[in-house]
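J.: Fold the following, please.
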Amino acid sequence: MADRALQRGWLTLSDVEHRLTEHPGRTGNTRLREVATTCGDGAAAHSERLLHRLLRQAGIDDWLPNHPVWFEGELVAVVDVAIRSARLAIEVDGRAFHTDVDRFQRDRQRQNALVALGWTVLRFTWADLIERPGYVVATIQGHLP
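T.: Next comes the predicted model:
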């Protein structure tokens, strides 16, 4: 729920930090601190946190979470994980977030724009992260210099 609130702009991490600073002893702050720690890692969703963990465990570094890709002053995309040195964009597709037809269409257009700029786009699902983590890591490593 915290991920969704942050994605939608209903809440920011600075809002959470402000609440914790201004009202340190308030009921619920223990849980709020956990939310701040979990959501403050640059990931926009739990699935992205799983991907980050796989990357760290595999010793893959030089990656950036939720990285904006710009071209000629325009934002082309914000990729879930970018490895700029390899021009590699890694996307995690959740079924719930990608069921909207317009969102699905925008994602495809965004991917095409990235490819046109020389990026390779790898897409993984929740099932890939949970059931086939070795496949995810091997596929990513196969695209690294």
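
J.: From now on I want contacts and neighbour counts done on CA atoms only, so please keep to that.
T.: Fine.

J.: Quick check: buried residues in the longest strand seen in the chain?
T.: For the chain, the strand that runs over the most residues, judged by DSSP state E, is strand 74-83. Residues 76, 77, 78, 79, 80, 81, 82, 83 are the ones in strand 74-83 that count as buried (16 or more other Cα atoms under 10 Å).

J.: Please give the structure of this sequence too, so both can be compared:
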Amino acid sequence: MHQVTVGPGDVVKVAGIPATSSLRTVSDVILRVDRYPAVSVLDSALNQGRIDPAQLAAIPNLIRGRRGAVVAHACLAEADGRAQSPLETRSRLRCVDGRVPPDALQLEVRDDDGYLLGIGDLGWRGPRLIAEADGRDAHGTPEAAYADRRRQNRLVNAGWTILRFTWQDTLHPSYIPHTVRQAIAAAHRR
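T.: Got it, this is the predicted structure:
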């Protein structure tokens, strides 16, 4: 049996039930899971405002000397609250691991008049490439599919290449970076 001591600031009430605070929960979780879920938890906590950047910076002190701290420290460096889903995080990490990291997350693309054409999950500005992480929940309805198509058409007409990735794609380590690399190469040939 494993027991951890919690301090008074580590416990909050949720619907009247004692629970660990978001900061404590995130700190404990990243010590016990692999890199992809750890970075996903960090990204989600930041994106949803469960923790803020100052609290993120405090996590190294909270995990110091605990089992898993070395790996967790590396995960902290990769956290980015702009990721809006675990699928976006996984897609970004596949690109990082494949040595084609995006240079922007939630990249806003505007026309010459400043009109917002669309926002891309992952972006490479030089080759004008956007990768979308299409989750079933956010993109599974007909209305969402139609909106995605209209946005994609606007972006393509403005000279951007759009790639779409799913959870299944993240299960194959080389697929996403290979596909991104091919699109970047094609853009440089134009």
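
J.: related to what we said a few turns ago, mind giving me the packing neighbours of the helix or strand that comes right after the longest strand of structure 1?
T.: Using DSSP states H and E, the helix or strand that directly follows strand 74-83 of structure 1 along the chain is strand 88-93. On a contact count with 3 or more Cα pairs under 8 Å, 6 or more residues apart in numbering; DSSP states H and E, strand 88-93 of structure 1 meets strand 74-83, strand 120-125.

J.: So which bit of structure 2 is strand 88-93 of structure 1 matched to?
T.: Using TM-score structural alignment, the residues of structure 2 aligned to strand 88-93 of structure 1 are 129-134.

J.: Residue 20 of structure 1: which element?
T.: helix 13-22.

J.: can you list the residues that contact that helix?
T.: 6, 29, 32, 33, 36, 39, 40 (Cα atoms under 8 Å, 6 or more residues apart in numbering).

J.: Farthest pair within the residues you listed?
T.: 6 and 29 (17.6 Å; Cα to Cα).

J.: In contact with the corresponding residue of structure 2 for residue 51 of structure 1, which residues?
T.: In structure 2, the residue paired with residue 51 of structure 1 is residue 91, using TM-score structural alignment. Taking Cα under 8 Å, 6+ apart, we find residue 91 of structure 2 in contact with 133, 165, 170, 176.

J.: what's the burial count for the closest residue in space to residue 111 of structure 1 that isn't next to it in sequence?
T.: Leaving aside its chain neighbours, residue 111 of structure 1 sits nearest to residue 121 (6.8 Å; criterion: Cα to Cα, 6 or more residues apart in numbering). For residue 121 of structure 1, the neighbour count with other Cα atoms under 10 Å is 16.

J.: Return the residue of structure 2 aligned against residue 121 of structure 1.
T.: Alignment note (TM-score structural alignment): residue 121 of structure 1 maps to residue 162 of structure 2.

J.: Look up how far residue 117 of structure 2 lies from its match.
T.: According to Cα to Cα, to the nearest Å, residue 162 of structure 2 stands 13 Å off from residue 117 of structure 2.
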